[in-house]
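Student: pasted the sequence and its predicted model underneath.
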Amino acid sequence: MNIETLERAPAPAAGAAEFNPIQEGQRLMKAWYANLEQAKARGQNVANVFVMGNAVEILRTFDFQLVFPEINSLQTGVRKKSEEYLRESEDYGYSPDVCSYVKADVGLILREQQHPAGQIPKADIAITSNMCSTFIKWGEIWERMLKMPTFTLDLPGQRGPNWQVRRGDAQHMADSQWVEAQFRHLIARCEDITGRRFDFDRLAQVQDRVNRMVHHWNNVMALNRACPAPYNAMLDGLTYIGIMNVYRGTEEGVEYMRRLEEQLRAKVARGEGRVAEERFRLLFSGTPCYVSMRRLVELFESWGGVFAYSDYLTFAAGGMDAGEMVYDTSRPLESLAEITALAAQRGLSNQFFAHERLAQQIKEYDVDGIVFHGIKSCRFVSSGMADTRNYLNQRLNMPSLYIESDLIDPRYWSDAQIKNRVDAFFESLHQRGGAAPSTGRHAATPTIGGKA
């Protein structure tokens, strides 16, 4: 699905009341998969990209159709088909300890790219990065099994605790120049693949759409500071972030986010929340368990708990969740490098220095407890959770719950065990005095984007 195709797509009917973000999100995802199936027949180039560190803006400028392998893998979990793909890759020789996203993708390759949502085309190039150490090894699998060329971006992250680069300072400019040089190499590769010259004006147009999309996305997240929270960050939010990634830089993506913000503002104005009787505001840290996400949310909502925020909505957006992440379209390539350097630091800090950001979000979203979700096959996200949990408990006296399952492997989900732990967690919150009702401490509507 190229940019022109998306721009010609009919816009939804006006009016926030008529907009159902979940149903519209499902429609857009189906349209994305349908266009993936037809990409090669249209003579369109295809690129594999990850949700972090992906240079989407450059690829969209060349009209690449984008394949997100992580989203393909999680969709096998959502559709209750992941175990079939996982077992096939394990039979092939992959260890149970390997990232289940990777194993599902290997199973996809072994099945000739046949996904439950449709046929996935082989990409002409894959973009990997150091935003996750697994990305680079994943790219090597594609090189070996699919003979697919890869391009790896080396993006600078946070160097230490309480360390931060600021836009325009010497360190940031050095980082940006390093990233820009890599982008110029990527552009040359794309020119060779497509036979087209790079268009700086077209890049600026894509960036303008990203700016508008990110503006609405930041407002959407900030609206959940109200009480009752208008959406659940770990159920509704997963649909929102999926559209944020797949339709990034498109008019259809902008329109979805605009209407989403409009609808959620209306809910906040009416005092309407995701949970009818909101009693506990929670923060979710870690990646989801897609095979049982609805069940997990149900266990918390039955106690009047709502996930007002999740750090997954930060690092799964590639760090593009802050108001300062705005492209200067008058100097598109330089600005792309500058913002990518900032976004990489922000995205990586959520994994290596999570305690700093979580402490900030606990205050901003006025949460009563934090839930850590350890992933059996993802040491990258899970390894530091014990230290983070201890820090937040000692410094902020923040009650927390640790549960463990997997991204998409249903064999690691134990419903009875997780239910017992969730129930015990809420009983301890009640013993601490419980949370104020929704008409109390959380009732104020936040000021966002210049509007109350």
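Tutor: The structure has been received and is ready for your questions. Since the structure is predicted, the reported quantities are computational estimates derived from the model, not experimental observations.
Student: hey, let's count contacts and neighbours off CA atoms from now on
Tutor: Will do.
Student: which element is Phe426 on?
Tutor: Using DSSP states H and E, Phe426 falls within helix 415-431.
Student: what of Asp201?
Tutor: Assessed by DSSP H and E, Asp201 sits inside helix 200-223.
Student: for that helix, packing partners?
Tutor: When contacts are defined as 3 or more C-alpha pairs under 8 Å, 6 or more residues apart in numbering; DSSP states H and E, helix 200-223 sits against helix 56-61, helix 251-270, helix 332-352.
Student: go through the longest one and flag the buried ones.
Tutor: Judged by neighbour count using 16 or more other C-alpha atoms under 10 Å, the buried positions of helix 332-352 are 332-352.
Student: chain center to stretch 115-125, what's the gap?
Tutor: Shown here is stretch 115-125, whose average C-alpha point lies 20 Å from the average C-alpha point of the whole chain (C-alpha atoms, centre = their mean, to the nearest Å).
Student: contacts for that stretch?
Tutor: Where contact means C-alpha atoms under 8 Å, 6 or more residues apart in numbering, the residues beyond stretch 115-125 that reach it are 30, 33-34, 36-37, 39-40, 45-48, 67, 72, 76, 79, 81, 108, 113-114, 146, 148-151, 193.
Student: which PyMOL command selects the buried ones in those residues?
Tutor: Here is the PyMOL command that picks out the buried ones among the contacts of stretch 115-125, judged by 16+ other C-alpha under 10 Å:
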select buried, resi 33+34+36+37+39+45+46+47+48+67+72+76+81+108+113+148+150+151
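Student: okay, one more to line up with it:
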Amino acid sequence: MSAAHTASPERLAAATAATAHQKEWFAQMRAEVAAGAPLALVNADAPQEILRAMGIPYVVNQWWASVVAAKRLGPASLNTIAELGYPDDSYQYDAIGLGSMNLPAEQAPWGGLPRPDFVIAESSGDATRKVFDLWAQHPETEFFAFERSSATTAPDNWWDLVPHRWDQAYAADRLDLMTDENWQLVEFLTERTGRTFDLDRLAAVMDLVNEQAEWNRRTRDLIASSRPTPVSVNDSIPAVMIPQWHRGSEWARDAARALYEEVEQAVHDRRAVCPEERVRLMWIGRGLWFDLGLYQRFQEKYGAVFVWSMYLAIAADGYPRYGDDPMRTLAARFVGFTDQLYTPPWSSQWYVKEALAHGVDAVVHLVADDVPGGTFTTAALEQAGIPVLEINASNADSRGDTATVVEHAIGAFLEGRVLG
């Protein structure tokens, strides 16, 4: 094996800076909550921009689950769920945050998540709704639920429509429903916090989110066109997603710009994650938080590099929305969020588009139990001539031999179908 295969660029400064910022922010948030500030826990598919506009601190449930899983505390959190008499082998990504509330403060990441005053989520499935209902059984926590509406039509190439022509992508009744619910959320929060909502402030937040999304799009497109790939997904994931959870802030906008500039410089300097890149891989599904090193372990043996994850791609295509009515435009950002990632043909067309743009040779598709439409995504990619390894596993539950099974499966897939 050549020395070039073992060469590895230094970690992206954008990733290091984002992680440092998040730790500092979390400590500050804990202090504010201890001093009496309200706290919301929100699912990724809920409109966090309203909270940003009202100055209400919030934590994203999926981010917190990823931190707990990365610290190898997922099993302890899931064991708590089982001890309460609920299934610990279903919807773990939604449930880990709830289970983590029983972790001892000295064991919990960064001192632990304070008890939220509000939990906010879309009712995207029976199990998700039940998890959030359990949050609200605590006397200090209330649950605000968004309805889950379904698409009856699916436009081709939705990513071209949704920034400016989103009313052609999403049915009017879906937009009406979520716009009304956005206003209901404002009323709910105003009554309970005494904080005011300003529509002009929301418009300013939306402008910053759009700027951030455009920087992410530039970064995504630059990585897609670069051979060999200049950055590792281990770095791009935190560098993109931590600012995503701070959408609507100047820091997040500037962080997205800094990531682009750093990747642009890496391309200019001809840096490479694996200089002798032989195979370009796409990882579909949530990050394997308890074993992020997995993505790099195939470089030395096979020259195989994961060049794509959904995090940067959806940040580029899924979030930019422009319109004169900030509240309805915000509804357009979230009403089809699940469709874009998981509902065919919305999702399957998008994954094929991304695979072709990034020139991937093969796909590893992690399918969790709460992810619909996975079979259609795999079939669409195979039909496009791209081999797919489908793995049914949880990205956050490290119990058992999950990491070993996944690694062995990918190795066998590369040797049997990709490298031949």
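Tutor: Noted; the coordinates are in hand. Small disclaimer: the values here were computed from a predicted structure and weren't measured.
Student: report the TM-score for the pair.
Tutor: Once superposed, the chains reach a TM-score of 0.86 (TM-score structural alignment, normalised by the length of the second structure), with 401 aligned residues with a C-alpha RMSD of 2.8 Å.
Student: export the helices and strands packed on helix 200-223 of the first structure as TSV, with columns for distance to Leu313 of the first structure.
Tutor: As requested, these are exported to TSV (distance: least, C-alpha to C-alpha, whole Å):
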stretch	distance to Leu313 of the first structure
helix 56-61	18
helix 251-270	14
helix 332-352	10
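Student: out of those, which gets nearest to Phe135 of the first structure?
Tutor: Smallest distance to Phe135 of the first structure across those (C-alpha to C-alpha): 13.5 Å, for helix 332-352.
Student: C-terminal to that closest one, what's the next element?
Tutor: Along the chain past helix 332-352 of the first structure, the next helix or strand (assigned with DSSP H and E) turns out to be helix 354-364.
Student: in that next one, which residues are buried?
Tutor: If you call a residue buried by 16+ other C-alpha under 10 Å, then helix 354-364 of the first structure has these buried ones: Ala354, His355, Glu356, Leu358, Ala359, Gln361, Ile362.
Student: what's the mean distance for the very next helix or strand once past the helix holding Asp201 of the first structure versus the second structure?
Tutor: On the C-terminal side of helix 200-223 of the first structure, the nearest following helix or strand under DSSP H and E is helix 236-246. Taken over the aligned residues, the distance from helix 236-246 of the first structure to the second structure averages 2.3 Å (mean C-alpha distance after the TM-score superposition for the first structure).
Student: and helix 236-246 of the first structure, how far out from the chain's middle?
Tutor: Distance, centroid of helix 236-246 of the first structure to centroid of chain: 7 Å (C-alpha atoms, centre = their mean).
Student: likewise stretch 381-397 of the first structure?
Tutor: Once both centres are worked out by C-alpha atoms, centre = their mean, stretch 381-397 of the first structure turns out to sit 22 Å from its chain's centre.
Student: what does it contact?
Tutor: Contacts of stretch 381-397 of the first structure with the rest of the structure, by C-alpha under 8 Å, 6+ apart, involve 286-287, 351-352, 354-355, 359, 372-375, 398-400.
Student: now the nearest residue to Ala266 of the second structure once chain neighbours are set aside: how far from Glu277 of the second structure?
Tutor: Nearest-residue entry for Ala266 of the second structure: Pro230, 6.1 Å, with adjacent residues in sequence omitted and distances by C-alpha to C-alpha, 6 or more residues apart in numbering. With distances taken as C-alpha to C-alpha, to the nearest Å, Pro230 of the second structure is found 11 Å from Glu277 of the second structure.
Student: comparing those two, which residue is more hemmed in?
Tutor: For Pro230 of the second structure versus Glu277, neighbours defined as other C-alpha atoms under 10 Å are more numerous around Pro230 (24 against 19).
Student: next, the contact list for the more buried one, please.
Tutor: By C-alpha under 8 Å, 6+ apart, the contact set of Pro230 of the second structure is Ile223, Val263, Ala266, Val267, Arg270, Arg271, Ala272, Val273.
Student: ok, 7 Å please
Tutor: The neighbourhood of Pro230 of the second structure, defined by C-alpha atoms under 7 Å, 6 or more residues apart in numbering, consists of Ala266, Val267, Arg271, Ala272, Val273.
Student: highest neighbour count among these?
Tutor: With neighbours set by other C-alpha under 10 Å, the maximum within the contacts of Pro230 of the second structure is found at Val273, which has 24 neighbours.
Student: strands of the stretch 1-150 of the second structure, residue ranges please.
Tutor: 40-42, 58-60, 118-122, 142-146 (DSSP state E, counting those that start in this stretch).
Student: select, out of those, the one closest to Gly400 of the second structure.
Tutor: Distance to Gly400 of the second structure, taken as C-alpha to C-alpha, is lowest for strand 58-60 among the strands of the stretch 1-150 of the second structure, at 27.0 Å.
Student: what range in the first structure matches that closest one?
Tutor: Strand 58-60 of the second structure corresponds to residues 66-68 of the first structure when matched by TM-score structural alignment.
Student: any idea how far the spatially most central residue of the second structure is from Trp63 of the second structure?
Tutor: Against the mean C-alpha coordinate of the second structure, by C-alpha atoms, centre = their mean, the closest residue is Tyr311 at 5.2 Å. Summarising the geometry, the distance separating Tyr311 of the second structure from Trp63 of the second structure, computed by C-alpha to C-alpha, is 12 Å.
Student: any chance of JSON lines for the strands of the stretch 1-150 of the second structure, columns distance to Leu294 of the second structure?
Tutor: Listed next are those as JSON lines, based on distance: least, C-alpha to C-alpha, whole Å:
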{"stretch": "strand 40-42", "distance to Leu294 of the second structure": "29"}
{"stretch": "strand 58-60", "distance to Leu294 of the second structure": "25"}
{"stretch": "strand 118-122", "distance to Leu294 of the second structure": "31"}
{"stretch": "strand 142-146", "distance to Leu294 of the second structure": "36"}
